[in-house]
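Peer 1: All I have is the shape, not the residue letters:
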């Protein structure tokens, strides 16, 4: 920036800020100090109507925001209810599938247990035979029988 431009900028700043004593520095007319300040003008009817319109517009915006918030909350609750319902349906399907699986095959442990009790009560258990040994032999035998039945 050249010296001439800089000087012009400083002069304009001084003049507009009130330090220069020029026409721009005087903000109030000379004369009676009581007349220098005038009260603020009263609100005009159109200004009051504008304020009412602005307030009404703000109220409408707030009401719409509340409605959107309520709608989002309702949708959130609906989604949660659907998730819970789907969860219950999946659990019921799993339970039903488990029930079908267990009903379709014999419970070898129960069958071997019944055989063990009958053999023990009848005294047909060999000396040294324990439940784990009996279970192992019985389980193997029942699996073989099931495999033969499937093959046929």
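Peer 2: Perfect, thanks for sending it. As the structure is a prediction and not an experimental result, all values here were calculated from the model.
Peer 1: contacts and neighbour counts: CA atoms only from here.
Peer 2: Will do.
Peer 1: how deep is residue 112 tucked in, by neighbour count?
Peer 2: Applying other Cα atoms under 10 Å, we find 20 residues neighbouring residue 112.
Peer 1: Which of the helices or strands spans it?
Peer 2: helix 108-122 (DSSP states H and E).
Peer 1: and if you look at residue 60?
Peer 2: With DSSP H and E as criterion, residue 60 is part of helix 45-104.
Peer 1: which other helices and strands contact that helix?
Peer 2: Applying 3 or more Cα pairs under 8 Å, 6 or more residues apart in numbering; DSSP states H and E, one finds that helix 45-104 makes contact with no other helix or strand.
Peer 1: For the helix holding residue 112, buried residues please.
Peer 2: 108, 112, 116 (16 or more other Cα atoms under 10 Å).
Peer 1: residue closest to the middle of this protein?
Peer 2: Ranked by distance to the mean C-alpha position of the chain (Cα atoms, centre = their mean), the top residue is residue 76 at 8.3 Å.
Peer 1: Included below, for side-by-side comparison, is a second structure:
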């Protein structure tokens, strides 16, 4: 089940409208027509991987299921709109509040530090974030 894996930790959860940039039309398009989604940043301790998962609040349709991997570019474009780019697409989240945006952005930046850090044993040291744990990037980079 997408986003409900009991083996994944929820690092943060917020309400936002998920969007994707259509390069041909040069505009942002909603990923779904049913309003905002519950968007979560998830961590799998078993595989040491991260995902962004979004489900429509109204009908639980999955609108985002995106692995967070090395090389993703993340930008906090405005206080309530963040975007990220992988090799093929640009995605965006229009947050319902600045607080949600700040928490999501802060957690995402920590994830990207870990993902882009030097390879080592990421489970050796952890930092707390909203009740879940993230591998510590400072520990990862100091274990060369």
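Peer 2: Thanks, I have it. All figures in this text were calculated on a predicted structure; none of them were measured in a lab.
Peer 1: what's the TM-score for these two chains?
Peer 2: Remark: TM-score between the superposed chains equals 0.19 [TM-score structural alignment, normalised by the length of structure 2]; 40 aligned residues with a Cα RMSD of 3.9 Å.
Peer 1: quick revisit: of the buried residues of helix 108-122 of structure 1, which is the nearest to residue 7 of structure 1?
Peer 2: Residue 7 of structure 1 lies nearest to residue 108 out of the buried residues of helix 108-122 of structure 1, by Cα to Cα, at 107.9 Å.
Peer 1: Spell out which residues sit in contact with the closest one, please.
Peer 2: 139, 142 (Cα atoms under 8 Å, 6 or more residues apart in numbering).
Peer 1: Pull out the buried residues from the top helix by length along structure 2.
Peer 2: Secondary structure of structure 2 read by DSSP state H shows that its longest helix is helix 98-116. Residues 100-105, 107-108, 110-115 are the ones in helix 98-116 of structure 2 that count as buried (16+ other Cα under 10 Å).
Peer 1: What is the subsequent helix or strand relative to that helix?
Peer 2: That would be, after helix 98-116 of structure 2 and using DSSP H and E, strand 126-129.
Peer 1: and the next helix-or-strand element following that next one, what does it pack onto?
Peer 2: The helix or strand immediately downstream of strand 126-129 of structure 2 is strand 132-135, counting by DSSP H and E. Strand 132-135 of structure 2 is packed against strand 9-22, helix 98-116, strand 126-129, with contacts defined by 3+ Cα pairs under 8 Å, 6+ apart.
Peer 1: 7 Å instead, please
Peer 2: strand 9-22, strand 126-129 (3 or more Cα pairs under 7 Å, 6 or more residues apart in numbering; DSSP states H and E).
Peer 1: Which of these has the highest mean neighbour count?
Peer 2: The highest average neighbour count among those, using mean count of other Cα atoms under 10 Å, belongs to strand 9-22 at a mean of 20.
Peer 1: now the angle between helix 98-116 and that one, please.
Peer 2: Interaxial angle of strand 9-22 of structure 2 relative to helix 98-116 (axes from the mean of the first three to the mean of the last three Cα atoms, to 10 degrees): 100 degrees.
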